Each structure stands twice: as C-alpha cells, then as structure tokens.
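Trainee: Predicted model and sequence below, questions to follow.
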Amino acid sequence: DAIAALRRIPASDADPALTARVAYNLGNAAYRLGAAAEASKPQEALQRWAEALVAYRRAMGADPDDQDAKLNHELVERKIAELKKKLEEQQQRQDQQQDQRQEEEKKDEQADQRQDGQEQQAGQQDRPQQGEEDRQQQQAEQPQDQDGAGEDERQAEQPTPDSASEQAAGEAIVWITLSGFFWWPRVLLGIEEQLYAFYDQADLLHRICQDQAAYMRRCLDEFCALCVPDFLTLAEDMSYNHGPMISRRQFQEFMAPWYAVVVPLARQRGIPVIVDSDGDVEPLIPWLEEAGVDGILPLERMAGVDAARVRARHPEWVMVGGFDKTVMHRGEAALRREFQRLLPVMRSGRFVPSVDHQTPPEVSLEDYRLYLGLLREYAAAAVA
C-alpha cells in the first residue's frame, strides 16, 4: 500500500522540504486510488479525493512555492465538484423513475378497480333500479354534505375543551365563521356565473342556499355541544368599493329567506350574528337589519365606510373595524388622530376598532406595537 508506506516516512517541521514531498506524494496516491474507484464506488472516490486535498494543503503549507501541489489541489477540487453533480443528477433520475413507476402502478390499480366495478355492475343489471324521482326526493330530504368541498369555504372549526374552559373563565373569546348565502354559491360557481345565475338559474341558487342552511344548522349543533360561541360571523363579501354587487330585491329573494332560517337558530342560543363583507357596506346594513343580523365587519375605510356615520344611522348596530390602516406606519401623532376620530364611536359602545384585513407590509413591528398600545389606551378612555 503506497499510502501506508509514505505515511511511515517521518515528516518533521525541521525539514519542510521532506514534509512537502511526502505530503505531495500522499496526495497523488490518494488521487489515483479515487480515480480508480470513481466508476464503481463513487463515494469511496470522494473520500479518497478528500484525503488528497488534505495532503496537498499540507504540502503547500510546508512549501508555499510548490506549484505542482497547488495545481493538483485545484484539479481534485474540480473532480469532486463534477462527481457530486453527476451523483445528484443520477439521484434525480432515479427519483423521477420511481415516481413514474408509482404513477404507473397507481394507474394499473385504478384500471383494475374500474374493471372490478364494471363486473359488479354487470352482475347487478337484473336487480330493480331505483327510480329517478325517488333519488331526487331523497336528495331533497337530505341536505348535501359539503365537507371538503373546497379550500375557499370558511369551515367551522370545532372548539377544543381548552378553549371552552378558557372562554368560561373569561380568558378567551370564541366565535364561529360560516360561509354565507352569497359567499358559498360564489365559491361553487365563480363570481360571474353566480351573478348570471340570479337570472338564469334561480332554482339552483335556492337549492345551494337550502343545503348550506342545513349545513349551518349541523355546525351550530356540533359546535354548541362543546361551548356556545360569543358571536357568529357569516362570510359574504357581497360589496365592492361602490356598493353591493346585488340589488335589494335580489337579497330579499335569494338570501333573506335563508337568513330567516339561520339567524333564529343563533338567536335561540344567545349568539349575535355579524356579517363579514368587504367594500362599501353602508347600503347593505338596512337589508341585514331587516333580516335580523346584529352587526357587520370590517368597515373598510378605503371603501369610504365611516363608523361614525354608521353609528348615527344605526345606534344599536354592532361594528368591528373602521380603523384607517394607511396611517399605521406614519408615527404616533397620525395614530392618535385616527383614534381620536373613532373615540366617540368607541364611547357609544358595541364597537371594536380594528384594521380591515391584513396589516400593510410597510408597518414595522414597532409600528404595530405602538398601535396596540394606543388601542389599549383609547379603549380604557372610552369606558372611563
């Protein structure tokens, strides 16, 4: 073993020339062993070449003018980089081939299942078939289960026993959010198709809302079995910057009948109902009041919604939001002016100032901490 023999030669700092020669030869021997193993044992080759780099660095340390050791060191570095890249590409190809095999196996399994299903269906052809009218009647009597129907649906998460106990101790607020009768059809159909459906597919919209009302009933029953939420929000998002996306007549025809089903269910349990809608919601509020709704959020300031104006027109209305988030990064004076603007509404009660949607990205952590501190200060002043 050439490397073992070279290592037996003493290398002394007192003789740097000898140290350089021994280290250089060790590096060459390790490099050749790595080159011999490259094709069949690439990991061993990488290990040998790493040893070669150590030896060449020792040679250069003993003799800084040793250009051969320097060139060989650079060569081995390139060889290591090339081999690592080659191994990574091989691994990627293997992963792709494995994924392809798994996909083919999955397709084969699905084909087998389809064949089994066809055979079972063929064996059942002599059995009496359920009539279409019977199926439709069963569907009408049993509300559809919408669990997992899409990521956009705002599903109700069941409260945990911990959250229920924290609520009972006054340490937490618990609420439930459900997809409303404008929101959920839009998730299913898309906004354009939904708006056409008010004219072209009225029966479909009513059926969707009927099923959603049944789903809401189940959610409330299961949720309230653990704890009664402090409030219920119905996600609607039915306004834009210049007002509602539907008319009052459409609201009364397509949504109010289902509010008349859900709102009493919440009221029976003492749960206030708050509608969540973006945009200019002020024209909506009378419609919602007539439907028995208690409040609205988030009072989007950028859409021109004014909490003071809403309070003047609707003294008992519950409101959350109304804070102009565009001032949050402008310093304490700007924040105080905004809180001063909202302070009379805060003193009127049934109002929680808050930004609508997310805090703007230009707001720093210190800005947000300042906002929270002032919120506590003005909240205390409002009830003093």
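Mentor: That came in fine, so what should we check first? Numbering: from 1, shown residues only.

Trainee: Every contact and neighbour count from this point should use C-alpha atoms.
Mentor: OK.

Trainee: Regarding this protein, what is its longest helix?
Mentor: Identified as the longest helix of the chain according to DSSP state H is helix 67-123.

Trainee: And it, how far out from the chain middle?
Mentor: 30 Å (Cα atoms, centre = their mean, to the nearest Å).

Trainee: quick one: what helix or strand has S354 in it?
Mentor: strand 351-355 (DSSP states H and E).

Trainee: actually R32, not the one I wrote
Mentor: Using DSSP H and E, R32 sits within helix 16-37.

Trainee: Name the residues of that helix that come out as buried.
Mentor: Residues 18-31, 33-35, 37 are the ones in helix 16-37 that count as buried (16 or more other Cα atoms under 10 Å).

Trainee: related to what we said a few turns ago, next SSE after the longest helix of the chain?
Mentor: Under the assignment DSSP H and E, the closest C-terminal helix or strand after helix 67-123 is helix 132-141.

Trainee: put this beside the first:
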Amino acid sequence: MTLRENSLAILRYENYEKLPIVNFGYWGETLQKWVQEGHLTQDEIQNAGDGSENDRRIGRKLGFDFNWYSCFGGSCGIHPPFEQKVLEVREDGSKIMVDSNGVIVKVKDDIVSIPSEIDHMLKDRESWERDFKHRLQYSESRINLDALAKIPRPEERETPLGIHCGSLFGEIRNILGVEGTSYVYCDDEELYDEIIDTVGELCYKVVKRILESGVQFDFGHFWEDICFKNGPLVIPSVFAEKVGPHYKKITELLREHAIDIVSLDCDGQIDALIPIWLENGVNTMFPIEVGTWGASIAPWREKYGNAIRGVGGMNKTVFAQDYAAVDREVERLKPLVALGGYIPCMDHRIPPDAKWENVQYYCEQMRKAFQ
C-alpha cells in the first residue's frame, strides 16, 4: 500500500500496513536555525511551503514520510486585497498600518508573532457595502486553473491531497475581530447573516468550480481558528444555526465527488463545536491541540464513537527536551493509535526551540513502534 492508501485506510477504520509518520511544517525561524547549525542549506529552505519539493526534501532528511497539510484550494478571502499602508510610526519603532484584510494592526520588524489588532475597517452596513461586499464575490481569478490542471491522478500520487474548502467563520472573525463580530450580531443581525451567507456562498462556489474540473481529491479541509483556551469565540447555538448549513452544503457537495474524509483546523478548546461539525459533515479534527487543556482523540472517541477521526495530538514540546521525553511521548501515543481512525502529527509548525536530532529521533522511534 502507498502512503496515500495507508492514510485513507486508517481514517476509514480499514486495515492498513503501516502508520505514516507525518508533520505540519516548520516555522521559518526553525529552518533558519537549522541552516546555521549546518543541517540544511539556504537553498533547501527557499520556497519550502506545505507539500513543495523543498518541504518534502526537508521532511525526508528528518525522517518524515510527508507533510499532512497538502491541499489545493482557491482564494476564499478578501479579493482584491486592501492596499497595505503605514498610518503611523511610533517612537519604539512599531508601525500602525492597514493590512490586506482591512484591519488596523500594530507590527514591529523584529517581532514575528501575530500582529496586535488596533481597529477594523468593517464596522457596519455602510462599510460592508462600500468596502467589503464586492471583495467577497466569486470570480474565476480566485482559482489557479493552470496549477489545477497539472494535479496528478490519484493513482499517480504517493501521498494524500486535500481540497481546501475555505473558512466559513474564521475569515469573518479575521475581518471583523472578535468584539466586532459580537457587536454586529447584537446590533444588526440581518447584516451578520448577510456576511455569513456571502462568505459561505463564496466558499461553496470555489469548491464547486474546482471539483467540476474533474480532479479527484482525497479529503476536504476547512480552516477556522475560532476557539481559545477556554472554549469558542462564538455562541455554539448561533454557530449551529447560521454557519452549520453552509458546512452541510459544502460537505454534501464533497460526498457527491466521493470525498468522505472532511477535516477541520481550529485552534483552542473546540469541544463545544465538535457536535455541530459532526452533524454537518465534518468528521476529522486536524490538529488536536495537546495545549494547556490536554486535548486528545480518546475522550472524543468515547463520546462520538467512530464518527470522529483525528490527525494531530502529538506534543511537539518534547523536541526541545531530550530523547527520554520523546520516548515518553511515543509511548503515550501508542494506545491512541490503537483506537483507529487516528494519525499522530505535530499540532502546528515545529518551533525554533526544536532540536534537529530530537525530531530525527522521534521519526525513528515512531517508525520502530508503528511500522
């Protein structure tokens, strides 16, 4: 069986030959550190995006089979983007600027974390109609049709390939902000609904056009990031009522094209939203954040049975420790893999504190344990 066949068999609770050893990419700072240490060259880390040739080359050096996050999709966000421009330069060197989503952010050249949000251009019906609505409409320019035409047939692919289905609420949270999203819901529910429906219809049309090309994909994938460490950033009942139908419409379209594995990336404590996703056709959580709350596939499996699958849940902090910590993590993963429908993976990009030799050792020990 190929890596692709093994992966899909696992997530379908079928017999398989070996567990793939997968990753979720690397921070740019991590790759630069490994160049400085002599493990990689500067050329090897150029254009090393998910699923690229350099990404595969780096993974092979470490011992991974592939990067799980390999998807093709169209643009489902702000298009055309807002012009990025600096509004103010402060004494500490930080800049207040407008980003491509129309969000006012604070950035500093020597800080690589997510910028602080200062304000948002989208506030009400007037700003929606003037600046945003037309930027969330479907057009063929949202899809790279040339790249789509070059995707190999399933039997020619060694590893799984997903179709990215966009973001049905996370993109809205990006544009409006958490507070702004809440205020619009309270102040103008009709506008709130229109924004959700506009984004949902855009995502549906992009997915539909890609699938109509005849290219066959192995799984569907959504991105959201709408939870934090204590739970959702949206009221679950509101999410179910207003966003749930858009998931269902897209996942039904996927199943019409023989795509039965549908995953979703949402950081944070997601438990309150899981039943909503399951009810509307999403059946695989990727990642599964070990985080401060110790997320795991085990309690979800106990609650939802084989309806739920997972990719993730590997505690990457052991990469900054020692071989003994890696050994303990591999042992912790063994009973989870035995549940079926689960593939361990780092929850997010491998961070700069990761030691090259620890990552290699993890891949070696996982291969001994599961292959």
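Mentor: The structure has been received and is ready for your questions. Keep in mind the model is a prediction, meaning the values are calculated, not measured.

Trainee: The helix holding R32 of the first structure packs against which elements?
Mentor: Packed against helix 16-37 of the first structure by the contact rule (3 or more Cα pairs under 8 Å, 6 or more residues apart in numbering; DSSP states H and E) you find helix 2-7, helix 42-62.

Trainee: Would you mind giving the residues in the second structure matched to that helix?
Mentor: Using TM-score structural alignment, helix 16-37 of the first structure lines up with nothing in the second structure.

Trainee: Could you check the angle that helix makes with helix 67-123?
Mentor: Between helix 16-37 of the first structure and helix 67-123, the angle comes out at 30 degrees (axes from the mean of the first three to the mean of the last three Cα atoms, to 10 degrees).

Trainee: Mind listing residues that contact helix 16-37 of the first structure?
Mentor: Helix 16-37 of the first structure has contacts (Cα atoms under 8 Å, 6 or more residues apart in numbering) with 2-3, 6-7, 9, 11-13, 44-49, 51-56, 58-63, 69, 76.

Trainee: next one: stretch 298-315 of the first structure
Mentor: Contacts of stretch 298-315 of the first structure (Cα under 8 Å, 6+ apart): 240-242, 276-282, 317, 319-324, 342, 344-345, 354-357.

Trainee: Ok, stretch 226-241 of the first structure next?
Mentor: 154, 159-161, 164, 173-184, 223, 244-246, 266, 269, 271-281, 302-304.

Trainee: run the last query once more with 6 Å
Mentor: Residues outside stretch 226-241 of the first structure that contact it (Cα atoms under 6 Å, 6 or more residues apart in numbering): 164, 174-180, 182-183, 244-245, 271-280, 303.

Trainee: Span of that stretch from start to end?
Mentor: 39 Å (Cα to Cα, to the nearest Å).

Trainee: again with stretch 311-325 of the second structure
Mentor: 21 Å.

Trainee: From the chain's centroid, how far away is it?
Mentor: 20 Å.

Trainee: buried residues in that stretch?
Mentor: Neighbour count says stretch 311-325 of the second structure has V311, G312, G313, M314, N315, K316, T317, V318, F319, A320, Y323, A325 buried, by 16+ other Cα under 10 Å.

Trainee: Over to stretch 169-179 of the first structure?
Mentor: Buried, per 16+ other Cα under 10 Å, within stretch 169-179 of the first structure: V174, W175, I176, T177, L178, S179.

Trainee: Return the member of the residues you listed nearest to L370 of the first structure.
Mentor: L370 of the first structure lies nearest to V174 out of these, by Cα to Cα, at 26.0 Å.

Trainee: The closest one pairs with which position in the second structure?
Mentor: Using TM-score structural alignment, V174 of the first structure sits opposite L161 in the second structure.

Trainee: what about R209 of the second structure, neighbour count?
Mentor: 14 (other Cα atoms under 10 Å).

Trainee: make that E74 of the first structure, sorry
Mentor: 13.

Trainee: Who are the contact partners of S116 of the second structure?
Mentor: V105, K106.

Trainee: Give the aligned equivalent of it in the first structure.
Mentor: So, by TM-score structural alignment, S116 of the second structure is left unmatched.

Trainee: For the stretch 151-300 of the second structure, just list every one of the helices.
Mentor: 170-176, 178-187, 189-212, 236-242, 244-256, 274-279, 297-304 (DSSP state H, counting those that start in this stretch).

Trainee: got a list of contacts for the third one?
Mentor: Spelled out, that is helix 189-212 of the second structure. Residues from elsewhere that reach helix 189-212 of the second structure (Cα under 6 Å, 6+ apart): C76, Y138, C165, G166, L168, V184, Y185, H246, I250.

Trainee: Which one (most neighbours) among these?
Mentor: C165 (32 neighbours).

Trainee: OK, contacts around it?
Mentor: V207, H221, F222.

Trainee: any idea how far it is from I270 of the second structure?
Mentor: Counting by Cα to Cα, the gap from C165 of the second structure to I270 of the second structure is 19 Å.

Trainee: Next: N23 of the second structure.
Mentor: Separation of N23 of the second structure from I270 of the second structure (Cα to Cα): 21 Å.

Trainee: circling back to that earlier point, distance from the strand holding S354 of the first structure to the middle of the chain?
Mentor: That offset, for strand 351-355 of the first structure, works out to 24 Å (Cα atoms, centre = their mean).

Trainee: how far apart are that strand and its match in the second structure?
Mentor: Here the mean offset of strand 351-355 of the first structure against the second structure after fitting is 1.0 Å, by mean Cα distance after the TM-score superposition for the first structure.

Trainee: Which residue numbers in the second structure does that strand align to?
Mentor: Using TM-score structural alignment, strand 351-355 of the first structure corresponds to residues 342-346 of the second structure.

Trainee: Can you tell me what sits against the matching stretch?
Mentor: With contacts defined as Cα under 6 Å, 6+ apart, stretch 342-346 of the second structure is touched by V22, N23, R309, G310, V311, G312, G313, M314, K316.

Trainee: if we go to 7 Å?
Mentor: 10-11, 22-24, 309-316, 337 (Cα atoms under 7 Å, 6 or more residues apart in numbering).

Trainee: Turn the residues you listed into CSV, including secondary structure.
Mentor: Shown next, in CSV, are the contacts of stretch 342-346 of the second structure (DSSP: H, G, I helix; E, B strand; the rest coil):
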residue, secondary structure
I10, helix
L11, helix
V22, strand
N23, strand
F24, coil
R309, strand
G310, strand
V311, strand
G312, strand
G313, strand
M314, strand
N315, coil
K316, helix
V337, helix
